[in-house]
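Colleague: mind looking at a prediction? Sequence and model below.
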Amino acid sequence: MATERRTPRTHWALLAVTLLVLLGGILLDTLVLQGIDGGARITKDAAANVPASVSSGGPLLGRDEHGLASRRVPDHTIALTFDDGPDPVWTPAVLDVLRRNEVHATFFVTGAAVSRNPSVAKQIVDAGHEIGLHTFTHTDLSQAGPLRTRLELDQTRLVVAGATDRSSRLVRPPYSARPEDLDDADFRAVNGLIDSGYVAALSDLDSKDWMRPGVDAIVKAATPQDNRGAVVLMHDSGGDRAQTVAALEKLIPSLRQRGWHFSTLGGVLPSAAPTYASWGERTQGSAILLTTSAAHALNSIMGWLVIVCTLLALVRAVLLLGCAMVHSRRKKLSRRDDQPYRRPVTVLVPAYNEEAGIEATLRSILASTTPVRVIVIDDGSTDGTADVVRRLRLPDVRLIRQDNAGKAAALNTGLGYCQTELVVMVDGDTVLEPDTVSELVRPFTDPVVGAVSGNAKVGNRSGLLGTWQHIEYVIGFNLDRRMYDVMQCMPTVPGAVGAFRMSALLQVDGIPMDTLAEDTDLTMALERAGWAVTYQESARAWTEVPASLGQLWRQRYRWCYGTLQAMWKHRGAVRERGLGGRLGRRGLPYLLLYQVLLPLLAPAVDVFALVSLFSQPMLGAVAWIGFFALQLVPALVAFWLDRERFRPLWTLVLQPVVYRQLMYLVVIQSVVTACTGARLPWQKLHRTGSAAQDSPLTVSSASGQ
């Protein structure tokens, strides 16, 4: 006998860490690498604390042995500078113009842009140009505190070192101005940079190319009006820079003809020139680049996953609704020709600790309009289940007791006592309506039908958890099963209410006992044996569902794990013909896609969608509304087809918060458990006998008292 391995306890921790890493990666790319910041200030402060030596000095600000100092560009010298790059399109275009004109410039890059385009940053350095720092996220340093400023510059310096092997102490603050335009807040930020060992590079001439005013206007704004040297501010990123590239083609030859020379800022102030980065800087920078590249790739993948998941959800909704309409029309036509089944039917009731509800179950079965013989198999109950059955002394009810061996074994025991061709199997907590059995066996007039699925309804639907399960049952049984019926690939006849042809059961050797989802395993085996399995929505049965999240988790964990076992066991159906082939090529892929793969991805998609509500509120809101509509429309149709009240559907708004996440985690836990080879024990749901509280049978009985 194989040793039973317990489910690893690290699944929850692994999942939590994975989601945290995922959230961190998405936030890193969305909020940092995309360059989200507060923008420049709208208003300016006073300039009372700006020294005259600074406001009337040059654009290069640093510190020497005498204190704060500024440096101007020599006369007849132009220092071209470019901000906001590197850009994969426009930076190479600017570099090409500079190469052809044999001019070197200084590029002030953002850490976010370097993280996205490290190879372009290296092109800048390889072409002989200088590289400076423009913060990581293009934030206004006059509004950033010392810690934010240090992080912005240190991280940018490191990613530059990782991408280019250069270390730069030359900084241009975003939204910077000419020295004479500095206010007190600007000066505090610049002074803080200088105190940290950086050189601040402002500008003399702003080309205003970011406004795209036209090539001639850019050239005019970048041309000095006298012989004084100037630092010219331009941009190689941040939008369409075609006008900038065209303006450079005119500006450089024009200035050269007038006798101007071109220099980098390091050529003007050698102490500001970038140096080779240390091994530590290169290593740290490479690590940051690797992290940011992974975050960017993750965000791109998540974006595509959202698109794919949306399309799949849309396809599923269309498929469910279309098949539901087809199924409804077929049933209306078939009922005209169906003849009621007149011979006795055996009803098997496997029972383990069902003392609370077994009486209601048996009385509802005996009230059937079709003659029934009931066999109760007490599977080693430790409560008074068997005593209740004996005490009732109901006609046509036979009690069989056995040691606890599981539901499948109990059903096989019961099959050994059956003397009818048709067998109905119901759980020990299920309550049938009077015509449930007659409706359930009606399709067996067709000799190819081997099994029929009934319509399980939630009895204890009070409370939010019960309401959510009620919605799930209505949608699952009235849309998914209708679709499976139309596509002839029914994967499961539920244990709560299903009917079988005895000859079909004998052909597949009875109820399988090697999976935890014996109902799914059996249904798949019947189809592979050539028997048709159909769905009878009018055969309603009321069942008790878990009343707590813990019980729900244990039940769904077993269901999901058992379904995975059955899918793997019957994977060979993909290669078969007939009904088995339809199961293999229609039913199994649908189960794999919509009940395994998509739930595995759903938490990540939800995290991405949640972040999008903050980063792109309108797009995120539209996505959430769209997903909700794809859930609500099928629910409305299912409730209409099943003649249910629409009122519970308002809880769909709350469902993603707890219930849907729990179902996703069940699938994740089940898949990981299956991959590790762990075995799950049978987990019995605690019964309270509340299955019939909302059934028409109970309501009518109460009204007659």
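Modeller: Arrived safely. Numbers count the residues shown, from 1 in each chain.
Colleague: hey, let's count contacts and neighbours off CA atoms from now on
Modeller: OK.
Colleague: hey, where'd the helices end up in the stretch 601-705 of the chain?
Modeller: Applying DSSP state H, counting those that start in this stretch to the stretch 601-705 of the chain gives helices spanning 617-641, 659-676, 696-704.
Colleague: so which of the ones you listed is nearest Met524?
Modeller: helix 659-676 (19.5 Å; Cα to Cα).
Colleague: any idea which of the helices of the stretch 601-705 of the chain is most buried?
Modeller: Highest mean neighbour count of the helices of the stretch 601-705 of the chain: helix 659-676, a mean of 19 (counted as mean count of other Cα atoms under 10 Å).
Colleague: longest strand of this protein?
Modeller: Ranked by number of residues, the top strand in the chain under DSSP state E is strand 532-543.
Colleague: return the set of buried residues in that strand.
Modeller: 532-543 (16 or more other Cα atoms under 10 Å).
Colleague: returning to what we had before: any chance of the helices of the stretch 601-705 of the chain in a markdown table, plus distance to Thr430?
Modeller: Output for those, formatted as a markdown table (distance: least, Cα to Cα, whole Å):
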| stretch | distance to Thr430 |
| --- | --- |
| helix 617-641 | 21 |
| helix 659-676 | 23 |
| helix 696-704 | 12 |
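Colleague: looking at these, which is closest to Ile365?
Modeller: helix 696-704 (11.2 Å).
Colleague: ok so, going back, give me the distance from the longest strand of the chain to the chain's centre.
Modeller: Chain-centre distance of strand 532-543: 33 Å, with Cα atoms, centre = their mean, to the nearest Å.
Colleague: same deal with stretch 370-378?
Modeller: With Cα atoms, centre = their mean, you get 46 Å for stretch 370-378.
Colleague: what residues does it touch?
Modeller: Stretch 370-378 is contacted from outside by 341-352, 362, 365-366, 385-386, 396-402, 410-411, 413-414, 435, 437-438, using Cα atoms under 8 Å, 6 or more residues apart in numbering.
Colleague: ok, and here's another one to check against it:
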Amino acid sequence: MVGAGRRRTPGSSAGRNASSVPGERASWKARGDDAVVFGPGDELSMTVCAWVAFLMLFYVYLGYFLLLKAIARNKRCDEDDAREEEMEPWRWPRVSVLLTVYNEEDKIKKRIENILSCRYPRGLLEVLVASDGSTDGTDSYVRALGDKRVRLYRPEKRVGKTDTQNQAVAGTDSEIIVFTDADTTFDPGFIEEIVRPFRQKDVGGVDGHLLFTRCDGAVSESQGFYWSLELRIRSLESCLGWLAVGSGACLAVRKSIFRPMVSTVGEDCLVPLDVVRQGYRMIHARNAIAYDRMPSDSRREFRTRVRMTLRNWQGTWMYPDLLNPVRHPGTAFALWSHKLLRWMSPLFLLLWIGSGLPLLAYGEGVAAIPGWLALVFSGAAVMGWLVQKSSLDVPAVGFAYSFCLANLGMAVGVIRALSGRQITTYR
């Protein structure tokens, strides 16, 4: 077992040899009769474990991006090809913007106004408000609007976000469905830009370019860096035809290929995977810009990370064929690198720190490098935890703290998913 040692007993040969051989560096320190002695094999095992874990973390969060960038260096994105010809007005499809809500009376007015203000041919756009049993004034406001472009759908009882979406989509005859929520804001040209790639018959779904507005706090600052890298990865995967992820706040799909979703998983996971499974392509539309706010509160960020990981882990494993590199080489490579290995990063983080820090006691040269890196990172994370409630702005320690917080959330999410926990309704 990695990190296992031999216990030093009085008069043992291990104890005598460790201190009596001339010129040999002791691999343990005298701590009494119960001291743990690490032999050469233990040190090698821990060194290998620490390096492998560190390199896996590097690959998941930066190496994969650099690899995609190298592969796509000389490739022209299909999205750019689709923009060479403008669509004629009569060819624009009918679009339903599916706004799923629960008790959003303080946001619904502004959200509907934002959607209706987007550029799109008149008569071809509707806002379909799907209310999952709201108990405040949300439904009353929508009914009182009297606008033919806005329609309310409300299930007979609260069934959860995903089932509400399934039922609402079944009741519309629009060609394109755009998923969104009450917290998102669309750029004026968003709908035109997210619909444009559907000119290509093999495009089944489009992921919008979601940007997060600046919030105060170390959590939002460091998550902003993470999300910026995420968007660049999606653009590269889209360019290579490997994209199989999306943002539920700005996601579009052809109604003709939409299939009812499992109630315990969200549209951001299932819709892209289902599009790819049916032989269509997912596109990341960089010009279809939408805005949201990054959580600035640690507890909210943690809960969000747990929920998203739990639902997406379960949803991704519902498509084992897409994870098979023989059947879907590019998609499988992207899903393993972009999603599954990232959700396993808490394990890599634990192994890196758990194996790296002990190396500082007896490791030398290359063997000690992951240990020193782990020490610096751990110290920064602890400092970030200490200052995150203050007004201090220390980006480096804030990033380390946020990284650990996100990984803790992912770890809890995966554990709950493996234990069979499910989520259908949430606020």
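Modeller: Alright, I've got the coordinates. These figures come from a predicted structure and were not determined experimentally.
Colleague: of the contacts of stretch 370-378 of the first structure, buried ones?
Modeller: Buried among the contacts of stretch 370-378 of the first structure (16+ other Cα under 10 Å): 341, 345-352, 362, 365-366, 385-386, 397-398, 410-411, 413-414, 435, 437-438.
Colleague: now, which of those residues lie within helices?
Modeller: Judged by DSSP state H, the subset of those located in helices is 362, 365-366, 385-386, 410-411, 413-414, 437-438.
Colleague: is it possible to export those residues to TSV including distance to Val574 of the first structure?
Modeller: As requested, these are exported to TSV (distance: Cα to Cα, whole Å):
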residue	distance to Val574 of the first structure
Leu362	40
Ile365	38
Leu366	42
Thr385	43
Ala386	44
Ala410	31
Leu411	29
Thr413	32
Gly414	32
Val437	33
Ser438	34
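Colleague: out of those, the closest to Ala451 of the first structure would be?
Modeller: When those are compared for distance to Ala451 of the first structure (Cα to Cα), Val437 wins out at 13.0 Å.
Colleague: how about the strands in the second structure?
Modeller: In the second structure, the segments counted as strands under DSSP E are 6-7, 36-37, 95-101, 125-131, 150-153, 176-180, 185-186, 203-213, 251-254, 281-293.
Colleague: what is the orientation angle of the fourth one with strand 176-180?
Modeller: Strand 125-131 of the second structure runs at 50 degrees relative to strand 176-180, counting by axes from the mean of the first three to the mean of the last three Cα atoms, to 10 degrees.
Colleague: tell me the buried residues in strand 125-131 of the second structure?
Modeller: Buried-residue list, strand 125-131 of the second structure, by 16+ other Cα under 10 Å: 125-131.
Colleague: make JSON lines out of these and add distance to Ala417 of the second structure.
Modeller: Below are these laid out as JSON lines (distance: Cα to Cα, whole Å):
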{"residue": "Leu125", "distance to Ala417 of the second structure": "38"}
{"residue": "Glu126", "distance to Ala417 of the second structure": "36"}
{"residue": "Val127", "distance to Ala417 of the second structure": "34"}
{"residue": "Leu128", "distance to Ala417 of the second structure": "32"}
{"residue": "Val129", "distance to Ala417 of the second structure": "30"}
{"residue": "Ala130", "distance to Ala417 of the second structure": "27"}
{"residue": "Ser131", "distance to Ala417 of the second structure": "27"}
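Colleague: taking those residues, tell me the two that lie furthest apart.
Modeller: Farthest pair in those, by Cα to Cα: Leu125 and Ser131, 19.0 Å.
Colleague: residue in the first structure matching Thr138 of the second structure?
Modeller: Aligning on TM-score structural alignment places Thr138 of the second structure opposite Thr385 in the first structure.
Colleague: wait, its match sits on Asn353?
Modeller: Yes - look at Thr385 of the first structure against Asn353 with Cα atoms under 8 Å: they come within range, at 5.9 Å.
Colleague: what ranges does the stretch 151-300 of the first structure have for its helices?
Modeller: 184-195, 215-222, 242-257, 265-268, 279-334.
Colleague: quick one: the third one aligns where in the second structure?
Modeller: The reference is to helix 242-257 of the first structure. Following TM-score structural alignment, helix 242-257 of the first structure has no partner segment in the second structure.
Colleague: flag every buried residue along that helix.
Modeller: Buried residues in helix 242-257 of the first structure, counted by 16+ other Cα under 10 Å: 242-249, 251-252, 255.
Colleague: look up the closest residue to the equivalent of Trp242 of the second structure over in the first structure, ignoring the ones flanking it.
Modeller: In the first structure, the residue matched to Trp242 of the second structure (TM-score structural alignment) is Cys489. Setting aside the residues directly before and after it, Cys489 of the first structure is nearest to Leu583 in space (Cα to Cα, 6 or more residues apart in numbering), at 4.4 Å.
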